[in-house]
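1. I'd like to go over a predicted model; first the sequence, then the structure.
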Amino acid sequence: MSVPTHPAPGRVLVTGATGSIGRPLVDELSARAVPMRVLCRRPEQVRSFTDRGVEAVLGSFEDGASLREAMRDCDQVFLNTAAGPDQFRHNRDAIDAAVAAGVRHVVKVSASDANPRSAIPWARDHALADDHLTRSGLAWTRLQPGAFTKNLLTEAAAIRRGWLPQTSGHGATGWVDVLDVAAVAVRVLTDPGVQGGSGERGRVYRLTGDRPLSYPEIAGILTETLGHRVRYVHVPGPAFYLALRAGGVPGWQARGLVHQFVDVVRRGQDDGRLCTQDVPDLIGRPATTVADFAARHRAELTAA
């Protein structure tokens, strides 16, 4: 990640440090010697980070006292919560803990389709949490990523066989690599010039590639990049739901995914097609393309 050099920031608390965004974020902050503490749910995670020389503490979004203690003496918090039935509460309690701990600035991972009236649980919860952050009095910056290219790996077995099943039809959306999201987070956490203020003076960055892509278009990109034909296969919404449930996806999440791919992507609701130049503007290089991502994961997406 190549970003400009700025005055050293204060201590950062990183949540979600073992996730697909948090891991590269911690690696880069550590490489830059940024004062940092990571919040871990399990003792073995704490040991793993401390063995690498990264300060780590045990805590949970379920335990407000542990959040406040983890944020003690921290200037900023990187807030990234997992989708789940309690996602809004986790965000709300973390924001409240940041206020109580005297944190100055929160960088929150939100969603490009955040909408308080959405039928998608995580889109609705993000919107409600975003509003809570705006009203908190904290300085804030929201990162609103589009669809994650890493989610294509959930269909790796089908892609290896030449199929890309989805229910989104020819609807298109903006896509982003989680490594680009991490790179943007590094820039925001280390450069006060791109951070937001409090209340309505906060900043929102929408993180996408340069153009919206449909699943049929992605199938074409995979075909060209991987060297074997990949065909888009349209799956009706009810069948898509049943396939998700058969694969072990909880009912609430499966229903949310159907709404996401049918309402937001296929029908173009909630500005799903909107793409920006925020990624290259912030990290100083072009956003990672779907082709770049596929090439990086060629071994996983190509039959032996």
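-> Sure, I can see it.
2. going forward, measure contacts and count neighbours with C-alpha atoms only.
-> Will do.
3. how far is the helix or strand V188 falls within from where the chain is centred?
-> Element membership for V188, per DSSP states H and E: helix 178-190. Relative to the centre of its chain, helix 178-190 is centred 11 Å away, using C-alpha atoms, centre = their mean, to the nearest Å.
4. that helix: what's the following helix or strand?
-> That would be, after helix 178-190 and using DSSP H and E, strand 203-207.
5. and the angle for that next one with helix 178-190?
-> 160 degrees (axes from the mean of the first three to the mean of the last three C-alpha atoms, to 10 degrees).
6. contacts for strand 203-207?
-> Residues from elsewhere that reach strand 203-207 (C-alpha atoms under 8 Å, 6 or more residues apart in numbering): 112, 140-146, 176, 181, 195-197, 275-279.
7. filter the residues you listed down to the ones in strands?
-> W140, T141, R142, L143, Q144, P145, V176 (DSSP state E).
8. returning to that earlier point: now the buried members of the contacts of strand 203-207.
-> 112, 140-146, 176, 181, 195-197, 275-279 (16 or more other C-alpha atoms under 10 Å).
9. residues touching V109, list them.
-> V109 touches F78, L79, N80, T81, R142, L143, Q144, P145, counting by C-alpha under 8 Å, 6+ apart.
10. one more time with 6 Å, if that's ok
-> N80, R142, L143 (C-alpha atoms under 6 Å, 6 or more residues apart in numbering).
11. distance to I95 added to these, as JSON lines?
-> Below are the contacts of V109 laid out as JSON lines (distance: C-alpha to C-alpha, whole Å):
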{"residue": "N80", "distance to I95": "11"}
{"residue": "R142", "distance to I95": "13"}
{"residue": "L143", "distance to I95": "15"}
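12. let's bring in a second one:
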Amino acid sequence: MSEIVAVTGVTGDVGGKTLDELRRMGVPVRAVVRRPEQVTALRARGIDARRADLDDAAALTAALDGVVRFFLVTPVSPQQAEQGAVGVRAAQRAGVRRIVHLSGGDAAEHSPMPWASAAWHTDRSVRDSGLAWTILHPSSFMTNVIPSAPAIRRGWFPHTAGRGVIGWIDTEDIARSAARVLTSDGHDGTEPVLTGPDLLDARGVAAALAAGLGRPLRALHLPSRVYAGVLRLSGVPAWQAEGLRQQFGRVVRHGLDGVDVMSDDVLRITGAAPRGLADWARAHRDDLLG
């Protein structure tokens, strides 16, 4: 494939892994980053890197010059919805032909989580863009377990989700799926739902982590405001802690906005089954246990 694929969010989890996957596939790829030192570091690795902020439509349009396919990954922030709109407009102005958006499995217009509402608004812009498009709806990332590592080392998995279930997914599987969608045909106008192999409640998460780590682990349910307080003490900004409180204490607990949906789209797109949480924990033992 000789068409240039551009990726934003490459200093983050999914964007970075997708960039690496595309490079392994031999795809001409361009990384769009915010800071000059990031450009320098990427170019030192032989990667075409351009500097542009998702708040700057003109700079992003210039960074996308010559790009045919564009993976739009917006960081979780209070400006996420506006940055998504800028990303779509820049793609249109630059002559990009296909846009793939990393949305969320819980994207909803009136979601109490700002990132889920932002994803919904960007999804709408993508659908109305006039470009060929695909929207990826991944479930909750397994890497989101890592901030609980201090409690996990003490034998607990703290949560506020009640008996709510999630199809937790490895971000490696999201990246594999994104790379395939970006480089193959037949995905235009589709919205794959990307999940892991199991729907797990908090007890199931604790059991899977215990199996992967080889040590006992119990789920510890916290009142949602206590859960948010723990997040604040760990350095999470107030707006994000409140969003996470709503995510797990309301949306996941009550199975709202499609968070309890299972799908075989990862297998269908990539030809390989997604990794389970126990296997993921085994591979990330150092991250979880230090």
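-> Happy to help now that I have it. Everything quoted here is computed from the prediction, not taken from an experiment.
13. closest one of the ones in strands among the contacts of strand 203-207 of the first structure to T302 of the first structure?
-> V176 (21.4 Å; C-alpha to C-alpha).
14. quick one: what's aligned to the closest one in the second structure?
-> By TM-score structural alignment, V176 of the first structure lines up with I169 in the second structure.
15. tell me the spacing between the residue nearest to that match when sequence neighbours are not counted and L267 of the second structure.
-> Counting by C-alpha to C-alpha, 6 or more residues apart in numbering, the nearest residue to I169 of the second structure once its immediate chain neighbours are dropped is G196, at 4.3 Å. Using C-alpha to C-alpha, to the nearest Å, we find G196 of the second structure at a distance of 10 Å from L267 of the second structure.
16. check A208 of the second structure too.
-> Counting by C-alpha to C-alpha - A208 of the second structure and L267 of the second structure are separated by 21 Å.
17. more neighbours: those two, which one.
-> Taking other C-alpha atoms under 10 Å, A208 of the second structure and L267 do not tie; A208 has more neighbours (21 against 17).
18. excluding its backbone neighbours, what's nearest the aligned partner of the more buried one in the first structure?
-> Matched across to the first structure, A208 of the second structure falls on I221, judged by TM-score structural alignment. Excluding the flanking residues, the one nearest I221 of the first structure by C-alpha to C-alpha, 6+ apart is A291, at 6.1 Å.
19. neighbours around that neighbour, how many?
-> Count around A291 of the first structure with other C-alpha under 10 Å applied: 18.
20. can you pull the contacts of G174 of the first structure?
-> G146, T208, P212, R273, C275.
21. which one of these is nearest A33 of the first structure?
-> Using C-alpha to C-alpha, the contacts of G174 of the first structure come closest to A33 of the first structure at T208, 28.2 Å.
22. can you tell me how far that closest one is from T50 of the first structure?
-> Applying C-alpha to C-alpha to T208 of the first structure and T50 of the first structure gives a distance of 34 Å.
23. quick one: which of those two has more around it?
-> T208 (31 against 15).
24. and the helices in the stretch 101-250 of the second structure?
-> Using DSSP state H, counting those that start in this stretch, the helices found in the stretch 101-250 of the second structure span residues 114-127, 149-153, 171-183, 202-213, 224-233, 238-246.
25. nearest to R163 of the second structure, of those?
-> Nearest of those (C-alpha to C-alpha): helix 202-213, 6.9 Å.
26. and the closest one, what does it pack against?
-> strand 218-221, helix 277-283 (3 or more C-alpha pairs under 6 Å, 6 or more residues apart in numbering; DSSP states H and E).
27. residue in the second structure matching G248 of the first structure?
-> Per TM-score structural alignment, G248 of the first structure is aligned with G235.
28. now I120 of the first structure
-> Using TM-score structural alignment, I120 of the first structure lines up with M113 in the second structure.
29. how about L274 of the first structure?
-> For L274 of the first structure, the residue aligned by TM-score structural alignment is V261.
30. now that match: closest residue in space, sequence neighbours ignored.
-> G167 (7.0 Å).
31. start to end distance for stretch 215-227 of the second structure?
-> Using C-alpha to C-alpha, the two ends of stretch 215-227 of the second structure sit 24 Å apart.
32. what sits up against it?
-> So stretch 215-227 of the second structure is contacted by G155, W156, F157, P158, H159, T160, A202, R203, A206, A210, R245, G249 (C-alpha under 6 Å, 6+ apart).
33. list the buried residues in that stretch.
-> Buried-residue list, stretch 215-227 of the second structure, by 16+ other C-alpha under 10 Å: L217, R218, A219, L220, H221, L222, S224, Y227.
34. from V99 of the first structure, how far out is the closest residue to A172 of the first structure other than its chain neighbours?
-> Take A172 of the first structure and drop its neighbours on the chain: the residue closest to it by C-alpha to C-alpha, 6+ apart is S214, 4.0 Å away. According to C-alpha to C-alpha, S214 of the first structure and V99 of the first structure sit 41 Å apart.
35. again, but for V235 of the first structure
-> 46 Å.
36. again, but for A239 of the first structure
-> Counting by C-alpha to C-alpha, the gap from A239 of the first structure to V99 of the first structure is 45 Å.
37. now do the same for the residue nearest to I221 of the first structure: its match in the second structure.
-> Taking TM-score structural alignment, A291 of the first structure has A278 as its aligned residue in the second structure.
38. contacts only, for its match.
-> A208, L209, A211, G212.
39. list only buried entries from those residues.
-> A208, L209, A211, G212.
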